[in-house]
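K.L.:
What follows is a predicted structure for the sequence shown.
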Amino acid sequence: MANHKSARGSRLAGSVRGVLVAGAVAAGAVVLTATPALAQPINIPGVGAIEIPGQLPAAPQSPSAPSVAPAPLASSHGTQALRAAESKLGSPYVWGATGPNSFDCSGLVQWAYKQAGISVPRTTYDQANAGSPVSKNALQPGDVVLFNGAEHVGIYQGNGRVVHAPTEGQPVKSTPVDAMPFYSARRF
């Protein structure tokens, strides 16, 4: 008799377990929604056929970001001034020239910002005191960068480069910022 009771208890536990599993499966089928194409019917004895939602395909992965993202632009005026300065790459350096065909360093900065509708002082020393100060580690394209105790100036391009009119015999060009002794930077 003990064996009969034990078997009966096992059957009862199995039935309860089966009902609980069926209930959980049914509840899952109600809670989870799936497209009919992904539903997979399953037959549970004593309950019947129940549709179980299939797994949806994994969402497509976005392409990995480039290892070096372009630096954000400082402002629309800075962007415009930078583009104007870049349009003069290769133009001759002439001391005291303010464009449009030849430049000295501060003349290039003044001319480029004028193209963006911003009035910037003429000399590097005055440019060093205008606009808002910017730390070297916060440089953004279009910022004005001063070198050698404010004796030289250029416009930051991003990615560690500056557009400037270097000196007699060298045209307007792009150079690494660290090629010259950094003094300060300004944002207009």
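P.N.:
Received the coordinates, thanks.

K.L.:
make it CA atoms for all contacts and neighbour counts henceforth
P.N.:
Fine.

K.L.:
Scan the protein for its longest helix.
P.N.:
helix 2-31 (DSSP state H).

K.L.:
Tell me the buried residues in it?
P.N.:
Gly18, Val19, Ala22, Val25, Ala26, Ala29 (16 or more other C-alpha atoms under 10 Å).

K.L.:
second one coming, line it up with the first:
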Amino acid sequence: MPSHKPALLRTTVVAATAAASAFFALAPAATGAAQDTASAAAVTSVVAPAVAPAVPAAAPAAPVVETPVQDVAATTALNPAALRLAAMNTALAQIGKPYRYGASGPSAFDCSGLTSWAFKQVGVTIPRTSRAQSAVGTPVAKANLQPGDLVFFYKPVSHVAIYIGNGQVVHASTSGQPVKISPLANMPFNSARRV
């Protein structure tokens, strides 16, 4: 048996063992667990030299292990926090549009018309009125507000806005005022809900 065959066999076994190790090291990433970029780079650098001798010099080296790319739309559809942020950003994009009582967009809004329209644009259906919206989702304490949460004002509830962070909300406030950002503290807080 010529001397180059054992070397080729040993290289193949080492490459297969390294590839198997890399697969099992990265397998949690395929199930959704977080993957440390540094360890992924380390695994690739260990695997790549072992595989390189088995690949002919003329052929481009193929990646040994690939981390799966997440589908952004699927991730958003399964992630309520991402949907809330998308609804918030949709509402923010309406700043400057006029207030009109009973309007549900897209050219004019009242308070609950803005919130229901913004959530509908990202595939989440909530009731049309502020009072009905105040009963959906889960209650949130004022101290635990997160961007995208619905915030309700007055007793009984008669106004709704979307919390955007830093003590601010986006809302369609009242006649003569366009969709705008206002401090949360400017209105009498009633409650908040997370959908």
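P.N.:
Arrived safely, thanks for sending. This structure is a prediction, so every number in the text was calculated from the model and none was measured.

K.L.:
ok, back up a step: return the list of helices and strands in contact with the longest helix of the first structure.
P.N.:
Counting contacts by 3 or more C-alpha pairs under 8 Å, 6 or more residues apart in numbering; DSSP states H and E, helix 2-31 of the first structure is packed against strand 48-52.

K.L.:
Phe119 of the second structure maps to what in the first structure?
P.N.:
Aligning on TM-score structural alignment places Phe119 of the second structure opposite Tyr113 in the first structure.

K.L.:
Wait, a helix at its match?
P.N.:
Yes - Tyr113 of the first structure forms part of a helix when assessed by DSSP: H, G, I helix; E, B strand; the rest coil.

K.L.:
Determine the number of other residues adjacent to it.
P.N.:
By the measure other C-alpha atoms under 10 Å, the count of residues near Tyr113 of the first structure is 27.

K.L.:
State the distance from it to Val120 of the first structure.
P.N.:
7 Å (C-alpha to C-alpha, to the nearest Å).

K.L.:
and the residue nearest the centre of the second structure, what does it touch?
P.N.:
Taking C-alpha atoms, centre = their mean, the centroid of the second structure lies closest to Ala82, which sits 3.3 Å from it. Residues in contact with Ala82 of the second structure (C-alpha atoms under 8 Å, 6 or more residues apart in numbering) are Thr76.

K.L.:
start and end residues in the first structure for the helix of greatest length in the second structure, please.
P.N.:
Using DSSP H, we find that the single longest helix of the second structure is helix 4-30. Alignment of helix 4-30 of the second structure against the first structure: no match, by TM-score structural alignment.

K.L.:
Follow the chain on from that helix and name the next helix or strand.
P.N.:
Remark: after helix 4-30 of the second structure, the chain's next helix or strand is helix 37-51, criterion DSSP states H and E.

K.L.:
Show me what that following helix is packed up against.
P.N.:
helix 4-30.

K.L.:
Now the helix it packs on: buried residues?
P.N.:
Thr11, Thr12, Ala15, Ala18, Ala19, Ala22, Phe23, Leu26.

K.L.:
Stretch 154-168 of the first structure now?
P.N.:
Quick answer for stretch 154-168 of the first structure (16+ other C-alpha under 10 Å): Gly154, Ile155, Tyr156, Gln157, Gly158, Arg161, Val162, Val163, His164, Ala165, Pro166, Thr167.

K.L.:
In a markdown table, list the buried residues of helix 2-31 of the first structure along with distance to Arg187 of the first structure.
P.N.:
Formatted as a markdown table, these follow (distance: C-alpha to C-alpha, whole Å):
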| residue | distance to Arg187 of the first structure |
| --- | --- |
| Gly18 | 72 |
| Val19 | 72 |
| Ala22 | 68 |
| Val25 | 63 |
| Ala26 | 64 |
| Ala29 | 60 |
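
K.L.:
Show me what Gly137 of the second structure aligns to in the first structure.
P.N.:
Match for Gly137 of the second structure (TM-score structural alignment): Gly131.

K.L.:
What is the burial count for the closest residue to that match other than its chain neighbours?
P.N.:
Leaving out its chain neighbours, the residue that sits closest to Gly131 of the first structure by C-alpha to C-alpha, 6 or more residues apart in numbering is Phe188, at 4.8 Å. Phe188 of the first structure has 19 neighbours, counted by other C-alpha under 10 Å.

K.L.:
just so I have it, where are all the helices in the second structure?
P.N.:
4-30, 37-51, 72-78, 80-92, 111-121, 130-133.

K.L.:
Can you say which of these is nearest to Ile181 of the second structure?
P.N.:
helix 80-92 (8.2 Å; C-alpha to C-alpha).
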